[in-house]
Each structure stands twice: as C-alpha cells, then as structure tokens.
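In: Here is my input; please provide its structure:
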Amino acid sequence: MNQEILFISDLHISLEKPEITRRFLSFLSDRAPKAAAVYILGDLFDAWIGDDDPTPPNNTIRKQLKQLTGSGTPVYLQQGNRDFLLGKQFSEDTGVTLIDEYAVIDLHGTPTLLTHGDLLCTDDLPYQAFRAQSHTPEWQQAVLSKPLLLRLLAARWYRVRSYFHKRKKSQDIMDVNQDTVVNTMRERHCLRLIHGHTHRPAIHNFKIDDQTAQRFVLAAWSKTAAEVLCWDSNGYRVEAL
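Out: The predicted model follows:
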C-alpha cells in the first residue's frame, strides 16, 4: 500500500494562468491518485470570492477534485491569504476536507505542523491587521452578501492594490519571523513545520530548546515550473512536475 504523502501550495490558479491550470489538472489525474493523501496548503486560487463563483476554471477544478476524492484519495486543504473565503459548499462539491489554519498531523511517526505561512509573517503589521479583520464572520458575511459581479470587480482591484503594496515593502517584512516560527512550533509540540506563502522554497534547520527542528517551505507554481514535496517512510524528496 502506498504511504506517500504529497504537499503543494501557492498555485494561484486563475483564468489568466491557463498553464498552471493544465498542470494542476494533470497532477490530479496522473500523479495524485498514486499517493495516500494530498495536502494543499493555501492559495490554490489567486482569488476566491465565494463558493458560488462559476468563473472558469473553477468548475473544472471542482470536478477534477471530486473525481480524485471519489476514487479514494483524500485531499486536505488549508485556506490561504488569497482564497480564505473557500467554504463548506466548495468542500461538499469537491470532497476536499478543509483543515484549520494550524494543523498537526502524524507524518510517518513525526508530529508535523502545517500552515499556509501568512500567520508567521508577523513583521507585516498592516497585513496582520487586515487578516484579523477579514477572518471575522461579520466581515466575511458582508462580503459574500454582495452581488457576484461586484465581488469580481473588487477582487481585481484588490489584486492590483496588493501588487503595488508589495513593491513598497521590504522582502524581510514579507518573510516569516523566526521567533514566531519557534514559538508556534513550541506551543504545538512540533519539531517539523511545512508551509508555503513566501514563495521562497527552502529547507531551514534550527534549534528549539536544544532540539533539532526543520522548516520546509513549499515552492509556488509558475507557468514554467511546479514542485511537489513528497514524503514516505524513507523520508522526503522534492519532485518537479
């Protein structure tokens, strides 16, 4: 029985990125069925304005995910900073299990913390303030109650605004805060962390209370490249698609 677990994040699927959509659909039909489970750690979509949005390629993605989960491969999904409005209806339509913003799993005998990564970027105070506000039920209900067209226009405006805001910020502010990483892992009794968000794929080794710890940063997918972190009983490897 295959015990391989796959981790991906930051695909940022949208109508404007057909290459990434095709690569993800191929992953779902050819690579993912060979795994014991698939974890998507946030920002599957570049923007998600509600589970009622039929804008391409959303329905195609839904159907392919449903086919994968229906065949017996469990898929777990964390919301990212771009698709945090993914909700119950999406989960029902696809068979995907939504997991908490911090989730601890037993990864072949080792407690492993999973998160999208934006919560670890605590130096970016304006973003953290927006995140706290936008994750309240009241804020989300106010947004989701708006007409679909208005939400589509707002999402486009926010993406442009986000692009220019990022250009003004230093790279260090947009990266994780190491003290936050250590405290978060210590609180959850984990010495291994896997996350995305920063688009800085790497494996970081450090110490927590004199014990060796590791932080795995997943790669963002692009038009020309995509990576999967694969884990089995023999350890891990990074696989290029």
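In: use CA for all of it now, contacts and neighbours both
Out: Noted.
In: Distance from stretch 165-173 to the middle of the chain?
Out: Stretch 165-173 sits 21 Å away from the centroid of its parent chain (Cα atoms, centre = their mean, to the nearest Å).
In: Second input sequence below; structure requested for side-by-side comparison:
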Amino acid sequence: MIAADPQKEVLFASDMHLPAGPSEYRDALLALLEGPARQAQALFLLGDVFEYWLGDDVSGQDHGETLRALAHCAKTGTRLYFMPGNRDFLVSDRLLTRYGITMLPDPVIVALPDGPALLSHGDQWCTQDEAYQRWRRFAHWRPAQAGFRALPRRLRRQLAQRLRARSQALGRMTADDLLDVNPAAAERAFATFGVRRIIHGHTHRPDIHAMRGGTRIVLPDWRPGDYRYLRADCRGLTIHRIR
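Out: A predicted model of the protein is given here:
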C-alpha cells in the first residue's frame, strides 16, 4: 500500500492521450505540472497518458519535452506515479526511473488523506468485451512485446496508426455496454482487495457509481478544451479543470 500525508492533497489524471509533438493536450499537462501538481504531495497518472507508446527508443524522443517536464516536477518534491494503460503499456520501468517516476502495478491500493482506494487503469474489468480481453492478454505477453520492440521504427509507427484506426472503427460499431466496466468484475475487485472505493480511467465515461461493494470513481478523459483532474484531500474528492 502507498501511504499519503493526510495534510496534503493528491492528484489523479488519466486518458490524456498525448500525441507526439506539440499539442494543446501537452500544454494542459505542462500547466498541471507547473501549477496544481507543485502544491500536491503526489500525482498519479493512471494510464493512456500517451496516445501510443512505440518503445522507449521512439516514443521517448517523441515525448522528450513532456518527460523532462515530469522530471522537473519530481525534482521540486512532488512524487510522480505512472500506471500503464492500454495505449502506453510499453513504457519501461527503466525510462520512468530515469525521469524520477515510479511505476505502479495494476491494480494497487493507496492510502489517501480521506481513506484508502484501489487504483487501476480499468480496462481489465471490461470483461464483457471478450475480443479486447484476448488482445490485452496477448499485448501483455512479454515475447510479443519484445517482438514489437525489435521491429523497425517506421514499421512500428505504421502498425500503431493502423491499430488506432481499427480501434476507432470498432468503437463506433461495438455496443456501449461492452466498452464499459462490467459491474460484476468491479464488485469482485471490491471484495478481493477489501476496499470501499475504486478510482480508474479507460472508459472515457467520467462518473461516480454507487455500487453494492462501494464507490467507483471514473476519471475524466481529456478532450479539446476540457482538461480535468481529480484532487483528493482530507475533505474528500473533487474534480478540477486546468485553466
């Protein structure tokens, strides 16, 4: 369990989907790092921070400015935590350590100022989409990851673009309930980990769900002109916009 100082706030964000190079999304993250995150004891990034990660040798360069900004924030005293999502699971622990960021397992319990919570990216609980779960198991298979990293850089970029287009097309064709968290899977997580609160992203459906096992908070995904994060302090949880 990761402990937090009850007197200091903790921030959460996920699903920024930062493209390579300059963008409004990157500007918003830089504003978060230079502003609210400086006053917080910790910032938890719960997956899909990047639109896709093609390996440290490629995406590490594409997102160099973002990584340097994260490192600078860490040096000022804010603890930074990164949990891989379904778009950026190829980020290596070695690279994160180099920039002062701690890799998190999925899921993990954190003791927040107002009580414990289970953190996750959330995609593992979308169990009704069996095709996605098969792909997820394959994508997290180490030999498959090693094989992808060994491909030429240009080919990796091409494959990522094709997968993104295919994902968008399937998303438009797939029933909404298949893309969301399975309530039964969330209930099992409450029981397995003995918590009354879950915080996750992935679904792009920000909301607060009162469930039999506890409360499930879905983080807001970032959209053009709408960049939000979750703040936890001794008074509870609140959503804030980056100005």
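In: Which residue is the nearest non-sequential neighbour of the residue nearest the centre of structure 1?
Out: The residue lying closest to the centre of structure 1 (Cα atoms, centre = their mean) is Gly42, at 1.4 Å. Excluding the flanking residues, the one nearest Gly42 of structure 1 by Cα to Cα, 6 or more residues apart in numbering is Gly80, at 3.8 Å.
In: what sits against the one you found?
Out: 41-44, 116, 118, 197 (Cα atoms under 8 Å, 6 or more residues apart in numbering).
In: just Met83 of structure 2 next, same as before
Out: Met83 of structure 2 is in contact with 44-47, 103-106, 120-121, counting by Cα under 8 Å, 6+ apart.
In: Please identify the residue in structure 1 that aligns with it.
Out: Mapped onto structure 1 by TM-score structural alignment, Met83 of structure 2 lines up with Gln78.
In: Please apply the same query to His204 of structure 2.
Out: In structure 1, His204 of structure 2 lands on His199 (TM-score structural alignment).
In: Test my guess that its match contacts Ala219.
Out: Yes. If you go by Cα atoms under 8 Å, His199 of structure 1 and Ala219 touch, sitting 5.6 Å apart.
In: anything in contact with each of the two?
Out: Asp10.
In: and these two? which has more neighbours close in?
Out: The neighbour count for His199 of structure 1 versus Ala219, taken as other Cα atoms under 10 Å, is higher for Ala219 (24 against 15).
In: can you pull the contacts of that one?
Out: 8-10, 196, 199-201, 226-228.
In: Could you measure from it over to Ala240 of structure 1?
Out: 10 Å (Cα to Cα, to the nearest Å).
In: which residues are common contacts for the two?
Out: Between them, Ala219 of structure 1 and Ala240 share the contacting residues 226-228, judged by Cα under 8 Å, 6+ apart.
In: And these, which is closest to Gln67 of structure 1?
Out: Closest approach between the shared contacts of Ala219 and Ala240 of structure 1 and Gln67 of structure 1, by Cα to Cα: Val228, at 20.2 Å.
In: Quick check: the closest one is in a helix.
Out: No. Under DSSP: H, G, I helix; E, B strand; the rest coil, Val228 of structure 1 falls outside any helix and is assigned strand.
In: who touches it in this structure?
Out: Val228 of structure 1 touches 6-8, 218-219, 238-241, counting by Cα under 8 Å, 6+ apart.
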